[in-house]
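A.B. asks: Dropping the sequence and predicted coords here.
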Amino acid sequence: MMEQLKAWAKQLKRQVFVLYYAYRDKRSPWYAKLFSMCVVAYAFSPIDLIPDFIPVIGYADDLVLIPLGVLAAIKMMPGEVIEDAKKKADARMNQGKPVNWAAGVLIILLWAAVLAAVLTYLYNRLK
């Protein structure tokens, strides 16, 4: 069971790298590029939208959102773009995972905005 999970995780990581190279390809449609950029940025972000310490749903993004996003983005890309991206991804996989701090900052700002909205609501409600 554990070996299957490790193989699945490695395959998912490879698919994220494939998307990274696919959205940079000039032959990719703009909508597929935009969606793929979002998926890749989120996958490489050091910060999760739903923090992992939240019971049950904390890992939902890793187990559901990223695989669904990858699947949808790959379906949007032309086949020849994906094939070329797979070759580049296989070469890149040996170098480790890049970290996208821009996406991490965006997620922090999103959580800060949600927290500010909740605090403002509570402050006005309790006045």
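C.D. replies: The structure has been received and is ready for your questions.

A.B. asks: rest of the way, CA atoms for contacts and neighbours
C.D. replies: Noted.

A.B. asks: residues touching Tyr59, list them.
C.D. replies: Ile50, Pro51, Asp52 (Cα atoms under 8 Å, 6 or more residues apart in numbering).

A.B. asks: dropping in the other structure now:
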Amino acid sequence: MTGKSLSEHIGDLGHRLAIEAHAAWLAARDPRVPWPARLLAIAVAAYALSPIDLIPDFIPVLGWLDDLLIVPLGLWVVRRLIPDPLWTELHAAAETASERPSSRAGLAFILLLWAMLLYLGYWAVRTSPWH
């Protein structure tokens, strides 16, 4: 019997969650989606795709619980608020996008943007009259 290892199952789950989060992001930008679903989709997709968590991942067990509970629960609620045919279309678009190669230029841009925001925060603190 040749089954998948635990790490392969976890990798598959992560891939499925990434596709669902991308579908939620597409839903947030689609005018056919009801506005409550769009607002929740923005929040869930931003949280799922952001490197910043409510509970940092380096805290044992608790750091992963937010990713294992908040993201799937939020995606489930978003999914329930969107009509089935529309969700199927958005999910197919997200799956198609996941098969394309990722953009290293886009990654570099996002990292540069984060670095600029961090520097701006540092500069604001250093030059504030209260420092």
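C.D. replies: On my side now, so go ahead. Since the structure is predicted, the reported quantities are computational estimates derived from the model, not experimental observations.

A.B. asks: follow-up on the earlier one: among the contacts of Tyr59 of structure 1, which one lies nearest to Met93 of structure 1?
C.D. replies: Nearest to Met93 of structure 1 among those is Asp52, at 24.7 Å by Cα to Cα.

A.B. asks: For the counterpart of that closest one in structure 2, give its distance to Ala28 of structure 2.
C.D. replies: Here Asp52 of structure 1 is matched to Asp57 in structure 2, going by TM-score structural alignment. Asp57 of structure 2 is 26 Å from Ala28 of structure 2, where distance means Cα to Cα, to the nearest Å.

A.B. asks: Closest one of the contacts of Tyr59 of structure 1 to Ile82 of structure 1?
C.D. replies: Nearest to Ile82 of structure 1, judged by Cα to Cα, of those is Ile50 at 29.3 Å.

A.B. asks: How about that closest one: what's its closest non-neighbour residue?
C.D. replies: Excluding the flanking residues, the one nearest Ile50 of structure 1 by Cα to Cα, 6 or more residues apart in numbering is Gly58, at 5.4 Å.

A.B. asks: ranges for the strands of structure 2?
C.D. replies: Using DSSP state E, structure 2 contains no strands.

A.B. asks: picking that back up, compare Asp57 and Ala28 of structure 2 and say which is more crowded by neighbours.
C.D. replies: Taking neighbours as other Cα atoms under 10 Å, Asp57 of structure 2 and Ala28 compare with Ala28 leading, 24 against 16.
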